[in-house]
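K.L.:
Here is a sequence together with a model predicted from it:
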Amino acid sequence: MSASPVIPRTETQVAADLTDFISSSPSSYHATDTAAARFDSAGFTRLHEREKWSLEAGQGCYVIRDGAIIAWRTPASTVDTSGAAPGAATGAGGSSGAVPGFRVFGSHTDSPAFKLKPGNEFAVEGTRQIGVEVYGGPLLNSWLDRELALAGQLSLADGSVVLAQTPSIARIPQLAIHLDRQVNDGLTLDKQRHTTPIIGLAELAEADVIELLAASAEVDPEQVVGHDVYTIPVQTPGTFGAQEEFFASPRLDNLLSVHAGVNALIDVDAAALDSIALFAGFDHEEIGSNSRSGACGPFLADVTERIIASLFPESTRSDYLASLASSICVSSDAGHAAHPNYPERHDPHVRPRLGGGPLLKINAQQRYATDAVGTAAWSQACTAAGVEYQNFVSNNAMPCGSTIGPLTATRLGMTTVDVGPALYSMHSAREMVAISDVVSLGAAAKAFLQG
């Protein structure tokens, strides 16, 4: 087994490590690959869904489904012949019966962007353009006048899949103010006409976009039969501010939570676990999670059931359901800090701030799954980690979005609590967070998974 990677602790170390993680994860498919590389370095074993699993106590494993990844570490304590896990705790995240429960730290690997349409390259006004489709809910204006790369996966004629990422080849140029004198009174962008990227001059065309993607993956473009490819801002993440207290980056929603969960799981001590510590990074959250690799799909249910069946061969379906009943999930996704330029858009009395610690997200309509039991579990994790957390609720006149939290609670019946880092500019091509909140979220994630 290889030595575990060093988990960053200081704000400077965390900022550098998060920069590496995000830069290596331009798409959900790259994010799972980046996470897998970290798990490999920590001695985890990759499993495959089409194979039989033989799990052992104290083992770290992971499995990938498209742009989603689930990884876990089992308690190191020996399982007795009755299938009981000695020393297992009762209550949420523990076990009161024959099998242990799960402590799940959930997140998502995808982010808003523009997705490349198939077979859609054309010349307009002497330029080469590519057809794209809006993915999720990006702040459209934030994507204007930025150099963009293309990244994602290519499927080949032989059935294999490869990752691809071009250099910066695209840009969505904004119309000059001289041609729209009222633009500063209100910018309106047509999603079809005004967000089409330019990738070159028509007269200089030597390779089409598929050829460029294939070249980046070192495959024959004639073998490319399908693609899931997205636009990616190429500006490097980095710190800024009077004391470099802020961190700006694309895809903080939600690679920040993925980063926290991956590092936290690697850092847990199997000898001190009384539950199965599990990290889940789902795909397609930004478009509703309705996919085989999304939180609405069967991925987490499939994996948790197979874990219990492998660790406890004599267990029954009832034992598995008992395990879920004693499990708990933390759904970690970005939330909003009160904006100094738009104070009226937030609840007038609950004012979360950058640098105030991770958010506990609460919503009466269950757009977030937090309840009193989940609140207590998150409070305990933050106390154990020595970090403060802050409440988040929406202004009643502005309904909030949702997360994987309610979906996980609905599908598996786990106690679920919604949390996350406080951001400015959520769904922008370049979002903003306080680096101290990144450190705090990672510490709380580790404390939660450790139990």
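P.N.:
Everything's here; your move.
K.L.:
C-alpha from now on. contacts and neighbour counts both.
P.N.:
Noted.
K.L.:
The spatially closest residue to residue 273 that is not a sequence neighbour: what's it in contact with?
P.N.:
Distances taken as C-alpha to C-alpha, 6 or more residues apart in numbering place residue 75 nearest to residue 273, at 4.9 Å, with adjacent residues excluded. Each residue near residue 75 by C-alpha atoms under 8 Å, 6 or more residues apart in numbering is listed here: 57-59, 270-276.
K.L.:
Repeat that for residue 227.
P.N.:
Per C-alpha under 8 Å, 6+ apart, neighbours of residue 227: 118, 152-155.
K.L.:
measure the residue nearest to residue 273 to residue 43 for me?
P.N.:
15 Å (C-alpha to C-alpha, to the nearest Å).
K.L.:
Would you write a PyMOL line that selects the buried entries of the contacts of residue 75?
P.N.:
The following PyMOL line selects those of the contacts of residue 75 that are buried, judged by 16 or more other C-alpha atoms under 10 Å:
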select buried, resi 57+58+270+273+274+275+276
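K.L.:
so of the contacts of residue 75, which ones are in strands?
P.N.:
residue 276 (DSSP state E).
K.L.:
Against that first model, consider the following:
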Amino acid sequence: MTPRSQSPAPPHHAGRAHTDGLIGFLSDSPTPYHAVRSAAELLEKAGFRQLDETEAWDAAGGGTGGRGHYVVRGGALIAWYVPAGAGPATPYRIIGAHTDSPNLRVKPVPDTGSNGWRQIGMEIYGGTLLNTWLDRDLGLAGRLSMRDGTTRLVDISRPLLRVPQLAIHLDRQVNDGLKLDRQRHMTPVWGLGTPREGDLIGFVAEEAGVAPEEITGWDLMAHSVEPPAYIGRDEELLAGPRMDNLLSVHAGAVALADAAARGELPAIPVLAAFDHEENGSQSDTGAEGPLLGSVLERSVFARGGGYEDRARAYAGSVCLSSDTGHAVHPNYSERHDPGHLPKPNGGPILKVNVNQRYATDGSGRAVFAAACERAGVPWQTFVSNNEMPCGTTIGPITAARHGISTVDVGVAILSMHSARELCGVDDPHLLTRCMSGFLTG
């Protein structure tokens, strides 16, 4: 037997450098606000500059050719690059994604507990797999709203919270079906003693280096502190948090920066990373809000256009809505459509649902196929089992709100909506190459 220390190194996987970058992105982005900051930093390195929504956008702002711009609103980011020679009616090529993930979020009155335990009150955000948050070391991160009107990000990425599961000795039937009460069973512990009002926010203020009385609001959430990791005998898989959907945000930012570096483009490439997709997208930073339309319209006006130019630009635009999809599960293959079984490292997936839970149609399929062919990457198709309700994305919302042709795509993963998800190591890079082919084709 070959000693472990002498076992051969795992083979090189295509795009390993890209996936290394994704690991850093996931680690630096425990909340939507941090994800926006991470994406902005990536784009800043590529020459993009931030615009203020409250200021006028003249040609030197949002309209000048050969420049990249972005705006940030809370947990959402819209970025675009205006190629040299772009006119008012030049169409857009949009990559859509979302920055939020299902998790546990701190309640307005957080300090609670009983029987000598200090606990933190949490609301359940999105359709999370509750059991994946049990017995897991959790940190705390988010956004603090200050008395002077500014905001400050905070990230406590060390074991701080834990949601303890009931021992099997006190629930002998637990393995016959675990049922969790969202109110009673999902409250993490973080210490011993009697809870006192202001404990948590006082602690967070100290971690952030600010006075507690200066904090007038907060958006705080728990996250697993276990770092992303390559796993498997040959390290063919990547396990990590928030792949749904920071994998797509990272891929979109990299693809947009790559498109900007090429200069001459047939359309204006855009990255639209929204918040609140996991609870319906109905917010000023969600896909159903006015943010994307406002930014695109102002960009048309900054290039000297009017309503007619805006209508022409939208009519010629296409959106690639990118979100994770379901890889075939080896233990539950009967839950999948037998003719559509996406596999890890098989390339990005085209997501289809004739009831418009996904926005893909035949023309969208052609756009996606052309992008993959241009990039030289394989691709797969996902369709839900007819007996299984189909999830949805920002795709149908974007198409309906803006009248822009939209196609839904993504990367196949396992454990979707878990505190820790799983994908093939090559797929993030293959998706990015597809996005680059889409933006530049």
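P.N.:
Received the coordinates, thanks. From a predicted model like this one, the values you see are computed outputs, not experimental measurements.
K.L.:
quick one: TM-score?
P.N.:
The TM-score (TM-score structural alignment, normalised by the length of structure 2) is 0.93; 423 aligned residues with a C-alpha RMSD of 1.5 Å.
K.L.:
hang on, the earlier thing: tell me which residue of structure 2 lines up with the residue nearest to residue 273 of structure 1.
P.N.:
By TM-score structural alignment, residue 75 of structure 1 lines up with residue 83 in structure 2.
K.L.:
likewise residue 193 of structure 1?
P.N.:
Aligned counterpart of residue 193 of structure 1 in structure 2: residue 184 (TM-score structural alignment).
K.L.:
on that earlier part again, which helix or which strand is home to the residue nearest to residue 273 of structure 1?
P.N.:
Residue 75 of structure 1 belongs to no helix or strand when assigned by DSSP states H and E.
K.L.:
quick one, longest helix in structure 2?
P.N.:
As assigned by DSSP state H, the longest helix anywhere in structure 2 is helix 243-262.
K.L.:
buried sites along it?
P.N.:
Counting neighbours by 16+ other C-alpha under 10 Å, helix 243-262 of structure 2 gives 243-260 as buried.
K.L.:
Same list, the contacts of residue 227 of structure 1, but as TSV with secondary structure please.
P.N.:
TSV is the format used below for the contacts of residue 227 of structure 1 (DSSP: H, G, I helix; E, B strand; the rest coil):
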residue	secondary structure
118	strand
152	strand
153	strand
154	strand
155	strand
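K.L.:
helices and strands around the longest helix of structure 2, which ones?
P.N.:
helix 16-27, helix 32-45, strand 76-82, strand 92-98, strand 268-274, helix 427-440 (3 or more C-alpha pairs under 8 Å, 6 or more residues apart in numbering; DSSP states H and E).
K.L.:
so where is the fourth one in structure 1?
P.N.:
Against structure 1, the aligned range for strand 92-98 of structure 2 is residues 102-108 (TM-score structural alignment).
K.L.:
which residues are contacting that stretch?
P.N.:
The contact list for stretch 102-108 of structure 1 (C-alpha under 8 Å, 6+ apart) reads 68, 93-94, 254-255, 257-258, 261, 275-285, 323-324, 326-333, 404-405, 445, 448-449, 451.
K.L.:
again with stretch 23-41 of structure 2
P.N.:
Outside stretch 23-41 of structure 2, the residues touching it (C-alpha under 8 Å, 6+ apart) are 70, 72, 74-77, 99-100, 141-143, 153, 155, 221, 223, 227-229, 240-243, 246-247, 249-250, 253, 275.
K.L.:
now it: which residue numbers in structure 1?
P.N.:
Taking TM-score structural alignment as the measure, structure 1 aligns residues 19-37 with stretch 23-41 of structure 2.
K.L.:
same question, stretch 234-245 of structure 2
P.N.:
Under the alignment (TM-score structural alignment), stretch 234-245 of structure 2 falls on residues 243-254 in structure 1.
K.L.:
List the buried residues for the matching stretch?
P.N.:
245-254.
K.L.:
Just put the residues you listed in a markdown table and tack on distance to residue 301 of structure 1.
P.N.:
As requested, those are exported to a markdown table (distance: C-alpha to C-alpha, whole Å):
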| residue | distance to residue 301 of structure 1 |
| --- | --- |
| 245 | 39 |
| 246 | 37 |
| 247 | 35 |
| 248 | 35 |
| 249 | 32 |
| 250 | 31 |
| 251 | 27 |
| 252 | 27 |
| 253 | 24 |
| 254 | 22 |
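K.L.:
picking up where we left off before, distance check, the match of residue 75 of structure 1 against residue 301 of structure 2.
P.N.:
For residue 83 of structure 2 relative to residue 301 of structure 2 (C-alpha to C-alpha), the value is 16 Å.
K.L.:
How about residue 250 of structure 2?
P.N.:
Computed as C-alpha to C-alpha, the residue 250 of structure 2 to residue 301 of structure 2 distance reads 29 Å.
K.L.:
How about residue 247 of structure 2?
P.N.:
The value you get for residue 247 of structure 2 to residue 301 of structure 2, if C-alpha to C-alpha is used, is 32 Å.
K.L.:
what do you get for residue 245 of structure 2?
P.N.:
Look at residue 245 of structure 2 and residue 301 of structure 2: by C-alpha to C-alpha, they are 31 Å apart.
K.L.:
Run through the helices of the stretch 351-451 of structure 1 in chain order.
P.N.:
Listed in chain order, the helices found in the stretch 351-451 of structure 1 under DSSP state H, counting those that start in this stretch are 372-385, 404-412, 435-450.
K.L.:
Just name the most buried of those.
P.N.:
helix 435-450 (a mean of 26; mean count of other C-alpha atoms under 10 Å).
K.L.:
and it, what other elements does it pack with?
P.N.:
Helix 435-450 of structure 1 packs on helix 11-23, strand 102-108, helix 252-267, strand 276-282, helix 372-385, going by 3+ C-alpha pairs under 8 Å, 6+ apart.
K.L.:
Nearest to residue 215 of structure 1, out of those?
P.N.:
Smallest distance to residue 215 of structure 1 across those (C-alpha to C-alpha): 19.8 Å, for helix 11-23.
K.L.:
what angle do the closest one and helix 28-41 make?
P.N.:
Relative orientation of helix 11-23 of structure 1 versus helix 28-41 (axes from the mean of the first three to the mean of the last three C-alpha atoms, to 10 degrees): 130 degrees.
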